[in-house]
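*Asks:* Sequence below, structure please.
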Amino acid sequence: MTESYDIVFAVNYYAPYVSGLTEVVRIVAEESARAGRSVLVVAGQHDASLPRREVLGGVDVIRTPVVARIGKGLISPSFVSTAIRYGRRAGLVNLHMPMLEAGPIAVGVGRTPVVSTYQCDIALPPGLFNRIQMTAMDASSRLAFRASEVIVPSSLDYATHSRLAAAMPSHKLVAIAPPTHTFAHVAETFRETAGLHVGFLGRLVEEKGLESLVEGFRQLDDPEARLLIAGDYLKVAGGSVVERVRRQMGDDTRIRLLGFLPDGQLPHFYSSLDVFALPSVNSFEAFGIVQVEAMKAGVPSLASDLPGVRTPVEATGFGRIVPRNQPDAIAAALRDLQQNPPDRVAGAAATNADYSLEQTVALYLSMFDSVSRQAQP
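*Replies:* Okay, the predicted model is just below:
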């Protein structure tokens, strides 16, 4: 590891932890390294068994010790100072938010240009302590925005509807969709019958709206229909809702809880589906990487009518948009997609045109180079 980097990324959780936010950081960091930039990721050591320093995918990684946790939040006393130390000598610093430490880091790196990738508003359950957390997080985000050269939301739709929209001046906004992979059609190893196969992939957490999806699916009469729910529910920051999902499943034997799927299984999972469902219920979901990857594989999406989440379906017409938390609407949309399936080839082509990995990486690298050059004499 060196003392000076072209790009320093700061994020609370990093690989091997898997979430939409961490995957954005990982892919952009690795692609930046592949393009010849020297890259460092500073993150919390969310798992004590992980090394404090290592190289992953061509990226230097420093993990700072975690002394406590508050919900999904990590308390790592040396995180801010470590990010500032390396950030002051970097070509630029890319913060991935929401992150409580974003404001202090953005100010602390001094003259180093800051890019704030704002992935979503934080949304916590009701309660005084959670309100205090959200207030502190939003204040930190506003401070980071003021110190940033560029603010990167996943879409202008999300930015303009964000709780912090007023803190994001339009001249700083550069909307860049999160990076997504394209998977070829392979053996449909998760397919069990000729009936409608609906899939979900992601962490089994409150904001994903899985109980509404299960309730909506159970309204379908087809005994050959299947609902495949894939994703981690054992190592989830803040805890999973798997037991609530199981209760909602009841005695319906058509529903499968698949657990965590390794990357090598994802092409088979997408290839087995007729519909991908993203029934998110709050603004903590801002895009849905897995939704777009399914669409790129030729699977139409059933997405909640949330800012950012609805954007890929609106842009391509490949799927249906439903009100959030409405199982009846989910059931109706699933029946519609079963009876009137969209053109999968055309849908995949449209999605790949709008959301190619190459386009996302090129936009990030161009923006990074432009911002970094502004700091030079």
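
*Asks:* Every contact and neighbour count from this point should use C-alpha atoms.
*Replies:* Fine.

*Asks:* close enough to count as contact, residue 248 and residue 215?
*Replies:* Yes - in this structure residue 248 lies within contact range of residue 215 using CA atoms under 8 Å: 6.8 Å.

*Asks:* Doesn't residue 54 belong to a strand?
*Replies:* Yes - counting by DSSP: H, G, I helix; E, B strand; the rest coil, residue 54 is located in a strand.

*Asks:* what's the spacing between residue 2 and residue 60?
*Replies:* 9 Å (CA to CA, to the nearest Å).

*Asks:* Also residue 369?
*Replies:* 20 Å.

*Asks:* Have a look at the two and say which one is more surrounded.
*Replies:* residue 60 (21 against 14; other CA atoms under 10 Å).

*Asks:* excluding its backbone neighbours, what's nearest that one?
*Replies:* residue 40 (4.7 Å; CA to CA, 6 or more residues apart in numbering).

*Asks:* Show the contacting residues for the one you found.
*Replies:* The contact partners of residue 40, by CA atoms under 8 Å, 6 or more residues apart in numbering, come to 5, 7, 8, 9, 29, 59, 60, 61, 62.

*Asks:* Could you rerun that using 10 Å?
*Replies:* Shown in contact with residue 40 (CA atoms under 10 Å, 6 or more residues apart in numbering): 1-10, 29-30, 33, 55, 58-62, 83, 86-87, 90, 93.

*Asks:* For the comparison step, fold the sequence that follows:
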Amino acid sequence: MDDRRHHDLCIVLTYYSPYVSGLTNVARDLAEGFAARGKRVCVVASKHDPDLPTYETVNGVQVVRAPVLAKVGKGTIGLNLTRLALREMARSTVVNLHLPLVEGGLLARLSPAPVVSTYHCDVSLPTGDGPLALRLVNAAQHRAIDFSSRVALRRSAAAVVSSEDYARHSRMWPSIRGGMVAIPPPCPPRGAGRPTYRRTDGLHVGFLGRIVEEKGVEHLVDAFLALDDPDARLLIGGDYVDVAGGSVVQRVRRHIGDDPRVEMLGFIPEDDLDDFYASLDVFALPSVNAFEAFGIVQVVAMMAGVPALVSDLPGVRTVVENTGFGAVVTPRDVPGLTAALARLRDEPEDPAAGAAAASSLYSVDAVLDAYDAVFTKATGR
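*Replies:* The predicted structure follows:
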């Protein structure tokens, strides 16, 4: 690493690629997008996998990873992230913090460069069941992260959110509204794939995401099983092994039972995603709480010509509302999900029109342009 290097942009977050989540993907696409435009970009994150290098350059982005002492819930413990982030921030023209980030408040207070915070979603940690010690730890972590987010947002030149709809329903709204700028996440389009995941000529419904509590996958399973359609298939893709906060894969499997129409695919490699989307008739995002603030995967599915069935949650619903491509259902409403699946099966929507609408609203270039304007204003240039 060159200790004398200056950065046009320093991005700080907890988990970075190759970890996979919506937040991580947004940070990666911003970093690599600006690097492709000739910007000098540095990312500072935790070393969530101890085998990852501390310093490396990935697709033009300098990545600095801080060793982790321990993982607690969805976060990490380690003083190195603060120290390394402040060092790289001091070499930067502007800093982009991706919240929630437990170190965010302190970094925003101490930052020697202007800060723009991207607030992704409110933290959701289980506090109602499980061992008492775990509930107490989760409650303490919840309060600490919220406090840190409030401090960071109030110390930021701008607070970027994925939609005003989500921001107004967030616990952080009082801290967001003064500097709010609504910019959707960058959504890179997929290439043309082959329907290698199709099993029959019947309806194919797909889910892609981490198999965790807030995704509501078991409700999608129950809704799908209620379809009287022996040729229909439900394809569930996503990591359930290395998941921050813990997986609910066993719960999902109990709901599936022995029905052969539902298939757990596990983690789907990047090279196979085009084929996955090309195999679907409907993409489902049955999230159950506000931890899901947008749902990039639904946009990617739409860009591939697949309508989305999503929960009526702030931010998440806006994509279907803006494109008119898919359906919106109340969270946990299994009969409503079943009815929507049946309608999308029996009354197919225009894939070309849906793809065009999604692409025009959520292209990567438009998002990078919007962020660039925010960064420029923050630096006073």
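
*Asks:* hang on, the earlier thing: filter the contacts of residue 40 of structure 1 to the buried ones?
*Replies:* Buried by 16 or more other CA atoms under 10 Å: 4-10, 29-30, 33, 58-62, 83, 86-87, 90, 93, out of the contacts of residue 40 of structure 1.

*Asks:* In helices, which of the contacts of residue 40 of structure 1 fall?
*Replies:* Judged by DSSP state H, these include 29, 30, 33, 83, 86, 87 as members of helices.

*Asks:* matching residues in structure 2 for stretch 297-316 of structure 1?
*Replies:* Stretch 297-316 of structure 1 corresponds to residues 304-323 in structure 2, going by TM-score structural alignment.

*Asks:* Go ahead and confirm residue 206 of structure 2 touches residue 275.
*Replies:* No - if you go by CA atoms under 10 Å, residue 206 of structure 2 and residue 275 don't touch, sitting 11.8 Å apart.

*Asks:* higher neighbour count, the two?
*Replies:* Neighbour comparison, residue 206 of structure 2 and residue 275: the larger count goes to residue 206, with 26 against 19 (by other CA under 10 Å).

*Asks:* Just give me the match in structure 1 for that one.
*Replies:* Residue 206 of structure 2 maps onto residue 199 in structure 1, by TM-score structural alignment.

*Asks:* Now do the contacts for that match.
*Replies:* Residue 199 of structure 1 neighbours (CA under 10 Å, 6+ apart): 226-230, 255-256, 269-270, 272-278, 294, 299, 301-302.

*Asks:* Now do the SS call for it.
*Replies:* Residue 199 of structure 1 ends up strand, using three-state DSSP.

*Asks:* Distance-wise, check it relative to residue 162 of structure 1.
*Replies:* 28 Å.

*Asks:* on that earlier part again, going through the contacts of residue 199 of structure 1, which ones are buried?
*Replies:* Using 16+ other CA under 10 Å, the buried members of the contacts of residue 199 of structure 1 are 226-230, 255, 269-270, 272-278, 294, 299, 301-302.

*Asks:* Which members of those occur in helices, if any?
*Replies:* Going by DSSP H, the helices hold 269, 270, 294 from these.

*Asks:* pretty sure the last one contacts residue 183?
*Replies:* In other words, residue 294 of structure 1. Yes - here residue 294 of structure 1 reaches residue 183: they are 8.3 Å apart, a contact under CA under 10 Å.

*Asks:* Mutual contacts of those two, please.
*Replies:* 266, 267, 270, 271.

*Asks:* got a winner among the residues you listed for most neighbours?
*Replies:* Neighbour-wise, these (other CA under 10 Å) top out at residue 270, 32 neighbours.

*Asks:* Can you give me the neighbour number for residue 110 of structure 2?
*Replies:* Quick note: residue 110 of structure 2 (other CA under 10 Å) scores 14 neighbours.

*Asks:* That one and residue 116 of structure 2, how far apart?
*Replies:* Distance from residue 110 of structure 2 to residue 116 of structure 2, by CA to CA: 14 Å.

*Asks:* Quick check: neighbours shared by the two?
*Replies:* With CA under 10 Å, 6+ apart, residue 110 of structure 2 and residue 116 have common neighbours residue 155.

*Asks:* who's in contact with the alignment partner in structure 1 of residue 159 of structure 2?
*Replies:* Taking TM-score structural alignment, residue 159 of structure 2 has residue 151 as its aligned residue in structure 1. Going by CA under 10 Å, 6+ apart, residue 151 of structure 1 touches 94-95, 114-118, 144-145, 159, 168-176.

*Asks:* 6 Å instead?
*Replies:* 115, 116, 117, 172, 173 (CA atoms under 6 Å, 6 or more residues apart in numbering).

*Asks:* Please give the number of neighbouring residues around the equivalent of residue 352 of structure 1 over in structure 2.
*Replies:* Counting by TM-score structural alignment, residue 352 of structure 1 lines up with residue 359 in structure 2. A count of neighbours around residue 359 of structure 2, defined by other CA under 10 Å, yields 20.

*Asks:* Helix or strand: which one has residue 359 of structure 2?
*Replies:* According to DSSP states H and E, residue 359 of structure 2 maps onto helix 351-361.

*Asks:* in that helix, what counts as buried?
*Replies:* Buried-residue list, helix 351-361 of structure 2, by 16+ other CA under 10 Å: 351, 353, 354, 355, 357, 358, 359, 361.

*Asks:* List just the nearest of these to residue 102 of structure 2.
*Replies:* residue 361 (31.8 Å; CA to CA).

*Asks:* The helix or strand hosting residue 116 of structure 1 vs structure 2, average offset?
*Replies:* Taking DSSP H and E as the criterion, residue 116 of structure 1 maps to strand 114-118. Mean deviation of strand 114-118 of structure 1 relative to structure 2 after superposition (mean CA distance after the TM-score superposition for structure 1): 0.4 Å.

*Asks:* Identify all contacting residues around the next helix or strand after that strand.
*Replies:* Note on strand 114-118 of structure 1: by DSSP H and E, the next helix or strand toward the C-terminus is helix 128-147. By CA under 6 Å, 6+ apart, the residues outside helix 128-147 of structure 1 that reach it are 100, 102, 103, 106, 167.

*Asks:* Next, find the distance separating the third one from residue 155 of structure 1.
*Replies:* Distance check for residue 103 of structure 1 against residue 155 of structure 1: by CA to CA, it reads 22 Å.

*Asks:* in structure 1, what residues pair with the strand ranked longest in structure 2?
*Replies:* Using DSSP state E, we find that the single longest strand of structure 2 is strand 92-99. Mapped onto structure 1 using TM-score structural alignment, strand 92-99 of structure 2 spans residues 90-97.
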